Each structure stands twice: as C-alpha cells, then as structure tokens.
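Colleague: Predicted coordinates and the sequence they were generated for:
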Amino acid sequence: MTNESSGIENDERGPFGRPGFIAAALIVVLIAVLGIVVGVTNVLRDDSAPESASTASVAVPATASPSTSSAAADESTGGSEGSTSTSVCGLSGEVTEQARLAKAPDVDYWDYQGTVAYPVSEQYGPGATADSGYRYCFQRSPEGAVFATANAVVQGSDESTVKAWLDYFVTGPARDQVLSAGAGSSTGSGTRVEIAGFRVLAYDGDSARIDVAVRGSASGKTINLSMVYPLVWEDGDWKLNVTDASAPIDVTTIPDLAGYITWGA
C-alpha cells in the first residue's frame, strides 16, 4: 500500500475486509464496530421522519432484558392513533413510510463509553440496557435508525459486553460468520474518536442505510471516515443486516464533512 499523509487511499475499504483485523501505526483511528477494531494507518498488518421534540430533562433509560422488554412492547401504544408499537421496549412514534431527515435529531444528552460519546434520547433510544450491559431498543423512525447507528459505533469498544452485543445486533445471512470471527481489541491509548455527522441514505420503515461520519485523531493527526450501516427492522429493533462477512459495513475515508448533517457531542 502506498503511504499517504491521510494514512489510507480514499477508495480503501479498510480492515473491515477481514473480521477480527487489528491495525496499528503512526496515524491510528480506532473505531470499535461489530467488535472489530478498525485502524486507519499508513501501515497495515494482518492479525431516516417525525418532528423532533426537545426535552428539558430525561431519566436514564431503564434497564431491561430483551425478553422482558418484548413483553412490555406488546402492550405499548405506537405513534399512530390506534396502532400498536412494534418496538421491543415499547417506543412510540413509528415511521413506516419512506422518509429522510433535513436536520439533526434532538439529543437529551451525550453519554460516554470510554472516551467516545454516544447520543441518548428518551424518544429515539436507547430505550433499554440488557443485563449484560449493552444498550438496545431504538425507535422505528429515521431518527431512531440514526441513534442506533451512532450507538453501534461505540458499542463494540467494551470487551466485557461486546460478545453479547454482537449476538443481539448482528443479523442477516452472514451472521454466523461474523460472530465466529470474534471481536478485536478495544481502542488504544492516545487515540480519540468522535461522531461528527450523518446522512440518511435510505429509509422505508423496514430497512435503512445510515452513513455516519466519524473523526479520529492520534499523534496530532486527524482523519475522517464514512461508515455506512445497512439496517433492518427485526424483532422490534434495528439490527445490522450483514450479507457479506468480509465487509459487514462499508468504510472509506472522506476529505471533509460536505454533504453530512453536522451532529456530535
């Protein structure tokens, strides 16, 4: 691979081509997604919309297990009058037709997993936390899909919860291959990652394609990544629909955030 100041060619898909891949060198952006540590370096080595509602304060999402949340969801009322929520934890406000977002959804607060911030909303999710520690349950809406994707960027960074989270979040024909590949290491010291923006590429209520712009920095260098997640609504929540185990999500470098809706802590 040719050494570039950005650390990687713009058309390079990065380490997601090899599940469990770990990369490290001068410029390192470590992003834990699907339990795979993504390194964007100069040397690689193998190893979418209802209107947002602002809330002055919100309680921390209740802790629940997927099984108990599903039971609660059966008795919850959805966003449309007379409809029943299909959400695993009963979140209302479902949008099942094609939709896009023209602005960033409201965030009640940004919390942290390690040094990476993730958005929390009583309306959009995460609506519950499993006994094993991972967060889940996001609204069936473009906003909910965006929140689910932003949370996915950091969910794999905790080695104590990543296995259970992967088992919950990954679906699709390549699910078993991805799970058998295992997780990579957590992010290393001296690196910082932040969510910087997003685009809703597609949304129809049953599936969504969310592009999250992530900015990483290390050793005084910064790099921008585009990370496109193919989501599907399954069992009352957004899941990652993996059809190709060699590339669970589409990752590439981008020069700037042009075309993205700015969003972040």
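Modeller: Perfect, thanks for sending it.
Colleague: Please count neighbours and contacts with C-alpha atoms only from this point.
Modeller: Will do.
Colleague: Run through the residues that contact Ser65.
Modeller: By CA atoms under 8 Å, 6 or more residues apart in numbering, Ser65 lies in contact with 128-131.
Colleague: can you pull out the strands in the stretch 101-250 of the chain?
Modeller: Along the stretch 101-250 of the chain, counting by DSSP state E, counting those that start in this stretch, strands occupy 109-113, 116-120, 128-129, 135-136, 170-171, 191-203, 207-218, 221-234, 237-241, 250-254.
Colleague: ok, second structure coming up, stack it against the first:
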Amino acid sequence: MFNKKNADSGPRVDDPRPWGMRGAGWPLFAVPVMFLVVVAMIAVFVFGRGGDDTASSEATVTVTPSAPPNTAAPSTQAPTTATSEPAPGGTCPTPKEDTVPADTVAWKTTWEIAGQAIAPLTESGPKVKQPDGVRRCFDRSPRGAVAFAANVYLGFTQSPEVARQVHLQQMTPGAHRERGLQSPGWSDTSVQFSIAGYRVLAWSPDAAQIELAVAVSSQPGQWSLVSPRIVWKDGDWKVDGTNAGPAPTVLDSLATMTRWGPGESS
C-alpha cells in the first residue's frame, strides 16, 4: 500500500510534508465502511470522543517481537517493573541515554491490559504508572521514544478521565492539545487497541517521529498507521502539542514495520 522509505534518506523532524508513510495509493478494493469508522475513532488526539471510565489492569502477557532480518538474538533480560506513584507529576528516575537504533535487536516486552488497550512495559519505560492511568518516565533513547509513543497513543484511547490526564501531562501546550481536551477518550468498550509494529522515522535526543501500526480488535489483518511527533521536555518525552501529527491512515501490511505486539500478524 505504501512505499518503504530508505533508511538513509528518511524524513527529518523538520520535514514539512505530512507525516506517515507515502507511496502507492489505496488498495483497488473498497475499504469496509466499518473500518473507516474505527479509523476515525482512533484519531483521539486530533478529534477525541467522550464516555465512561473503564480503566483496569488485570492481566499481562510477555512476548518477544520479531527481530528484523540479520539482527542479533533477543535480549534475555526482563523489563524493568514500573513503580506506582500516589499522585500525578514528580521527577522521573534518571533516564538511560543512548543512540542505539530501536530495531537492531528484538526486545522483551510485557503487554498489560490497561482499560481498552494492551500497553507495553519495557526496560526503556514506562518506569512510573500513576493511579490516574498516566504511564510515564522513559529513556532518552530511540527505544524510549518508541515505548513512549506507544503508551501515550494508547492512553488517548482510554476513558475521558484517563485520556484527559494524558493530554494534560504528556503533551506540550498547543492547538492539538487544546483540541484533544475538548472531548478526550470514548466509552465503546467493545473495541480493544494494541500495537502491532513500529518504525523510527527520525530521532535525536531532543525530538523524534515514530510510526506506529495500531491494531484494532474489530478489524484483524488491517491496522491504522499513526506518526506522532514527540519532543524531550522536563525530563521525559512529550507529544508535540503544536504539531502532534496527521489523522491515521489505513495500513494493510506490516512489511515495512518492525513487528512488535501481542499476536501480531503480517
């Protein structure tokens, strides 16, 4: 559906073009109307919806994502357990800083049920899980950026109470944050969201653009492609509230992604 970007000529953070993968056009067959509705719903940080609180953490499943071709064996070290904090805010533990590409080695991840989402817990973060549903404190590294982008985007799919806190605490001020705060989250608990894959389009210690394939339980075999722009601010990653990214697009293959998620399929 899309052309794969050359790793040595990928978009920069200041690339003026719309985010997301670019290349070939839509499939020749029509996309089901139901999936278009779900794609519209998933754009919570751009459009948002309201509903009841359904936050819960009841189960975990540990998986090792598929490593890209010709990469080293997966790490055997277990992910760091996130600590609980009685109230929002506070200083994060000193983040690990490195420039190791996120997709050079498959990394062990614990996938936790969090409301309507299955969210990742890794050594790179989150290192703090707050009672209000915010998952924060990530390493200042490519993997930390990926882990943050996945957790914060899934946070946007939660109940209005949780999604509001994610907007307030994990986005910088700007028009995109204000728009999301007008109607954050939604209440349709029949749909579950998770991550199926990722790609780092651009990264520096101060800013990054992460591409995520978001799986929707009602549409197996198809994903929504989102490309949040994030910045390092006040000791943690934040979504750029002035330029958070485009609305999601339909993705029908994970061929260009590093596969990462519970039960992902190509």
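Modeller: Sure, I can see it. Predicted model, so just to flag it, every value in this text is computed and none were measured.
Colleague: what TM-score comes out when they're superposed?
Modeller: For this chain pair, the superposition-based TM-score is 0.66 by TM-score structural alignment, normalised by the length of structure 1; 210 aligned residues with a CA RMSD of 3.2 Å.
Colleague: which stretch among the strands of the stretch 101-250 of structure 1 comes nearest Ile31 of structure 1?
Modeller: Judged by CA to CA, the one of the strands of the stretch 101-250 of structure 1 that comes nearest to Ile31 of structure 1 is strand 191-203, at 6.9 Å.
Colleague: tell me the centre residue of structure 2?
Modeller: Note on structure 2: the residue nearest the mean C-alpha position is Ala150, at 2.0 Å, using CA atoms, centre = their mean.
Colleague: Against Ala73 of structure 2, how distant is it?
Modeller: Using CA to CA, to the nearest Å, one gets 23 Å for the distance from Ala150 of structure 2 to Ala73 of structure 2.
Colleague: returning to what we had before: could the strands of the stretch 101-250 of structure 1 be laid out in JSON lines, adding distance to Ile36 of structure 1 and mean neighbour count?
Modeller: Formatted as JSON lines, the strands of the stretch 101-250 of structure 1 follow (distance: least, CA to CA, whole Å; neighbours: other CA atoms under 10 Å):
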{"stretch": "strand 109-113", "distance to Ile36 of structure 1": "16", "mean neighbour count": "13"}
{"stretch": "strand 116-120", "distance to Ile36 of structure 1": "16", "mean neighbour count": "22"}
{"stretch": "strand 128-129", "distance to Ile36 of structure 1": "21", "mean neighbour count": "20"}
{"stretch": "strand 135-136", "distance to Ile36 of structure 1": "18", "mean neighbour count": "26"}
{"stretch": "strand 170-171", "distance to Ile36 of structure 1": "13", "mean neighbour count": "22"}
{"stretch": "strand 191-203", "distance to Ile36 of structure 1": "15", "mean neighbour count": "21"}
{"stretch": "strand 207-218", "distance to Ile36 of structure 1": "15", "mean neighbour count": "23"}
{"stretch": "strand 221-234", "distance to Ile36 of structure 1": "13", "mean neighbour count": "22"}
{"stretch": "strand 237-241", "distance to Ile36 of structure 1": "14", "mean neighbour count": "26"}
{"stretch": "strand 250-254", "distance to Ile36 of structure 1": "12", "mean neighbour count": "20"}
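Colleague: right, and the residue nearest to the centre of structure 2 touches Glu211 too?
Modeller: No. Because the distance of 9.4 Å does not satisfy CA atoms under 8 Å, Ala150 of structure 2 is recorded as not touching Glu211.
Colleague: Show me which positions of the lengthiest helix in structure 1 end up buried.
Modeller: In structure 1, assigned by DSSP state H, the helix with the most residues is helix 142-155. Neighbour-count burial for helix 142-155 of structure 1 flags 142-155 (criterion: 16 or more other CA atoms under 10 Å).
Colleague: Could I get the full set of helices for the stretch 51-200 of structure 1?
Modeller: 66-73, 142-155, 162-169, 175-181 (DSSP state H, counting those that start in this stretch).
Colleague: looking at those helices, which is closest to Tyr112 of structure 1?
Modeller: Among the helices of the stretch 51-200 of structure 1, helix 142-155 sits nearest to Tyr112 of structure 1 (CA to CA), with 8.9 Å.
Colleague: Distance from the chain centre to stretch 227-245 of structure 2, please.
Modeller: Relative to the chain's own centre, stretch 227-245 of structure 2 is displaced by 12 Å; criterion: CA atoms, centre = their mean, to the nearest Å.
Colleague: From start to finish, how long is that stretch in a straight line?
Modeller: End-to-end for stretch 227-245 of structure 2, by CA to CA: 6 Å.
Colleague: Contacts for it, please.
Modeller: Contact partners of stretch 227-245 of structure 2, identified using CA under 8 Å, 6+ apart, comprise 13, 18-20, 91-92, 95, 136-140, 145, 148-149, 170-177, 205-212, 226, 246, 248.
Colleague: right, and the strands of the stretch 101-250 of structure 1 - which one's nearest Ser69 of structure 1?
Modeller: strand 128-129 (7.9 Å).
Colleague: that older thread, can you put the strands of the stretch 101-250 of structure 1 in JSON lines and add distance to Ser185 of structure 1?
Modeller: Converted to JSON lines, these look like this (distance: least, CA to CA, whole Å):
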{"stretch": "strand 109-113", "distance to Ser185 of structure 1": "15"}
{"stretch": "strand 116-120", "distance to Ser185 of structure 1": "15"}
{"stretch": "strand 128-129", "distance to Ser185 of structure 1": "23"}
{"stretch": "strand 135-136", "distance to Ser185 of structure 1": "20"}
{"stretch": "strand 170-171", "distance to Ser185 of structure 1": "18"}
{"stretch": "strand 191-203", "distance to Ser185 of structure 1": "14"}
{"stretch": "strand 207-218", "distance to Ser185 of structure 1": "17"}
{"stretch": "strand 221-234", "distance to Ser185 of structure 1": "19"}
{"stretch": "strand 237-241", "distance to Ser185 of structure 1": "20"}
{"stretch": "strand 250-254", "distance to Ser185 of structure 1": "18"}
